[in-house]
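Trainee: Attaching a predicted model along with its sequence, questions to come.
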Amino acid sequence: MSRFRERLQRWLLARLPLEERCELSQRRIYLLPTRFGLLLLAVGLAVWVGALNYQVSLAYALAFWIVSLVLVAVLMAYRQLSGLRLRAEPGAAVFAGDPACFRLVLENPSALQRQLQVHLQGDDRRLPCGLAGQGSGSVELTLPTSGRGWLALPACVVASEAPFGLIRAWAVLRLQSRLLVYPALLPDAARGGSEGDGGSGGRSRPGGDDFSHLDAYRHGDTPRQIAWKVLARRDVLTSKRFASESGGDLTLIRWSDYGAEADAERRLSRMAWRVEQCERRQQRYRLSLPDDEIGPQPRQREQALSALALFGGRP
C-alpha cells in the first residue's frame, strides 16, 4: 500500500464518528468507476472521437448510449447502499491467539433487493451479503487476537458493484462494539494449593448432595443438574451445582504463587489455565490478585477470566 493511500485512509478514519447504529445517507457513500467501467468510458470516448471525424450518426448514438449507461449505473449503485441500516454485535469472549468474531447486522428498509460485499478495513476478504426487500441479514466478521483486554471492532467497509459492475459504491463505518480477550492459556500444573479442614492441602474431598448454587449451563451437564423450574419460569438454561461436584476443599490460585516469574503476562496466562482446569474438573477455587479476589459464586469463570484480562488497568 502506498504512503498516499495510507494517509488518505487515516484522514478518512479520523473524521468518521463512532456510532452504535448507522444509517447510510448521501454524505456517507462514495462512488468510483470500476476497471470495466473505465474501459467502457474509454470505448465511448473513442467512438465519440470517431463520430466527430467521420460524422456518423450511429456512432454518436452509440457514444451517448454508453455515457447514459454509465450514468444509470451510478444511480443504481448508489441505491444499493442508500438508506441501509447497520449495527454490530460482539461475539463471545476468546483467549488471546484465538480468532474473535463480530456480527454485523444489516437492515434493508426499502423494497429494493440489495447485493452487498462486507469486509474489514485493510482486509481483502470480501463477504457477500444479499438482502431481500424489507429484509435483514448478518455477516460474521473474524479478526485475529494477540493480547488480552478489550478488542474493538475495526472500521468496516460496505460496498456494492451491482447491478452492472461499472460503478463501485462503498461506505466506511466505525461501529461501537467490543469484546473481551482473555489471557492466552499457558499450562502450569506445578503450582497451586488448596485449603480445607485445618488448612491442609490436597485434592478435593467429596461432600454430599447438598445444593451449592446456580450457575450457567455448560455443555455436558446432566438433566439432573438442570434447574427445570428456572427454565420454565424465566426461559433461561441454568444448572444446579452440588457440594458433591465441587468438593470440600478450595483450590487457591494466587498471584503470590509466581514470585519468581518476572513476566506479568506469563503469570496471568498460567493463572487463566488453572482457572480453566478447575472449571473442567468442577473444583471449587478462589482467584487472588493484588487488587481483587474472586471466590466461589455463580458465573465465577467469567468474572475470574475478566479480572485476569483487565488486570493492571488494561483498556
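Mentor: Yes, it's here. Numbering: from 1, shown residues only.
Trainee: contacts, neighbours, all on C-alpha from now
Mentor: Noted.
Trainee: quick one: the helices in the stretch 101-250 of the chain?
Mentor: For the stretch 101-250 of the chain, applying DSSP state H, counting those that start in this stretch gives helices covering 228-234, 243-246.
Trainee: what's the most buried one of those helices?
Mentor: helix 243-246 (a mean of 20; mean count of other CA atoms under 10 Å).
Trainee: gap between it and the chain center?
Mentor: From the chain centre to the centre of helix 243-246 is a distance of 36 Å (CA atoms, centre = their mean, to the nearest Å).
Trainee: adding another structure so you can compare the two:
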Amino acid sequence: MLPFRDRFRHWWLARLPLQNRCELTQRRIYLLPTRFGLLLLAVALAVWVGALNYQVSLAYALAFWIVGLALVAVLMAYRQLSGLVVSAEAGAPVFAGDPAGFRLRLDSPQPQARQLSLHLLGQDDALIPCVFDGHGGEAVLAVPTTRRGWLALPPCVAQSDAPFGLIRAWAVLRLNARALVYPAPLPDASRGAGEGDGGEGGDARPGGDDFSHLDAYRHGDTPRQIAWKVLAQRDTLASKRFVGEAGSALRLIRWSDYGQETDAERRLSRMAWRVEQCERQRQRYRLCLPDAEIGPQPRQRDLALAALALFGSRG
C-alpha cells in the first residue's frame, strides 16, 4: 500500500505547476472530514437509525442538526483558505546540516480573520501556525539540509480545520524558491589560521598607512577606517584596509593544497572552514579554485562560500 501511495503522490505532484505565486481557488482546495468529524457523522447515523426504529422526533432533529453542522463546517473550513495568494522567499544562506528558512507570505484580497497552519508535505506533525491579521500573514518553514548547493523549497501544505474541527481544508503548494547551502565547515588542524598557507607578502607592519583595499564595514572598525567618501556618495558603510593592519599578509586557500584528498566534498568543507577562520581573525585571503579565484574585495565571505557551494554545478 505504501509503494502505491508514494507513486500516486509522485504522479500527483508532477502535475502541479511550479509557481512564484499561487492563488488558492476551488480547483486547489481539498476537503476531508477529520477523525472527530467522522465520529460525529457516525453518531448522527446511529441516532437516525434509532429514530427510525422508535419514531422519536427529537432524535430526527438531533441527527439532522449534526448533519447540518457538518455542512456548515465544510463551508467555514473552505472559507479559511479560499482566495489566499501564497508566495515564498528564501532566507539567508546556511551551512549544510543547519535548517534553511523559507518565508511564506499569504495575502488576502478581503480583510477577514483566518485560522490556518503550514507544514512540509509528509510532515503532518510539524504544523506551523500562521498569524493572520486580516489582510495578510506569514510563516517561516525550516527545511533540513544535508548537502551543499541550491536547495529548492519542497512541496508544502496549507491547511485549516477551523472553526469546529470537523472538516479539514488543505491545499498543496509548489512554490518557486530556493536557498543556498554552503559546505559544512570541517576543521583543518594541519592548516591552522596561524600558518602562512602559502601566503604572499611580508609580515604585518604595525602602524603602516599604505592603503590596501575597500571592504565591508565590520563592527568595531575605527572612524579612521571608514570610507567617508563612499558613505556620502552611495550611502553605504565601507571600511578601508591598510597593509600595516594585523593579519594583512595574504593567505592562499587553494584547491591544490588537498591533492591527497580524494573526496571533493571534504576538500570543500575544509576550505570553507579556513575561509571562516580568516574572516573571524580578519586576515586577508584569496580563495583559489580550479574554475574561480576570489581575492580581497567587499562581501568576500559570501562570494567565497557561494563559490564553494556551487563548485562543479551549472545552476
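Mentor: Done, it's in. Treat the numbers as computed from the prediction; the structure is a model and nothing was measured.
Trainee: related to what we said a few turns ago, among the helices of the stretch 101-250 of structure 1, which is nearest residue 7 of structure 1?
Mentor: Taking CA to CA, helix 228-234 is the member of these nearest to residue 7 of structure 1, at 52.2 Å.
Trainee: average gap between the closest one and structure 2?
Mentor: Comparison of helix 228-234 of structure 1 with structure 2 after fitting gives an average deviation of 5.7 Å (mean CA distance after the TM-score superposition for structure 1).
Trainee: hang on, the earlier thing: of all the helices of the stretch 101-250 of structure 1, which one is nearest residue 5 of structure 1?
Mentor: helix 228-234 (52.8 Å).
Trainee: What is the burial count for the residue nearest to residue 23 of structure 1 when sequence neighbours are not counted?
Mentor: Nearest non-adjacent residue to residue 23 of structure 1, counting by CA to CA, 6 or more residues apart in numbering: residue 85, 4.4 Å away. Around residue 85 of structure 1 sit 17 other residues, with neighbours defined as other CA atoms under 10 Å.
Trainee: measure residue 85 of structure 1 to residue 29 of structure 1 for me?
Mentor: According to CA to CA, to the nearest Å, residue 85 of structure 1 stands 13 Å off from residue 29 of structure 1.
Trainee: in the stretch 51-200 of structure 2, which spans are strands?
Mentor: Ranges of strands within the stretch 51-200 of structure 2 are 85-90, 94-95, 100-107, 116-120, 128-132, 136-143, 149-152, 156-160, 167-173, 178-182, based on DSSP state E, counting those that start in this stretch.
Trainee: Name the surrounding residues that touch the fourth one.
Mentor: For strand 116-120 of structure 2, the external contacting residues (CA atoms under 8 Å, 6 or more residues apart in numbering) are 80-81, 126-130, 139, 141, 154-162.
Trainee: Could you rerun that using 10 Å?
Mentor: 77, 80-81, 104, 124-132, 138-143, 153-162, 169-173 (CA atoms under 10 Å, 6 or more residues apart in numbering).
Trainee: cool, the second one as well?
Mentor: By CA under 10 Å, 6+ apart, the surrounding residues in contact with strand 94-95 of structure 2 are 100-101, 145-149, 179-185, 269, 272, 305, 309.
Trainee: Have a look at how far, on average, that strand is from structure 1.
Mentor: Per aligned residue, strand 94-95 of structure 2 averages 1.1 Å (mean CA distance after the TM-score superposition for structure 1).
Trainee: now the helices of the stretch 101-250 of structure 1 as TSV including distance to residue 284 of structure 1?
Mentor: Formatted as TSV, the helices of the stretch 101-250 of structure 1 follow (distance: least, CA to CA, whole Å):
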stretch	distance to residue 284 of structure 1
helix 228-234	23
helix 243-246	5
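Trainee: Quick check: which of these is nearest to residue 208 of structure 1?
Mentor: Among these, if distance is taken as CA to CA, the winner is helix 243-246, at 5.0 Å.
Trainee: For the closest one, give me the average deviation versus structure 2.
Mentor: Counting by mean CA distance after the TM-score superposition for structure 1, helix 243-246 of structure 1 comes out at 4.3 Å.
Trainee: for stretch 39-54 of structure 1, same thing?
Mentor: Mean for stretch 39-54 of structure 1 is 1.3 Å (mean CA distance after the TM-score superposition for structure 1).
Trainee: So what touches that stretch?
Mentor: Contacts of stretch 39-54 of structure 1 (CA under 10 Å, 6+ apart): 33-38, 55-67, 69-70, 166.
Trainee: Go through structure 1 and flag its longest helix.
Mentor: Ranked by residue count under DSSP state H, the longest helix found in structure 1 is helix 57-81.
Trainee: in the superposed pair, what's the mean gap between it and structure 2?
Mentor: By mean CA distance after the TM-score superposition for structure 1, the fitted helix 57-81 of structure 1 averages 0.9 Å away from its aligned residues in structure 2.
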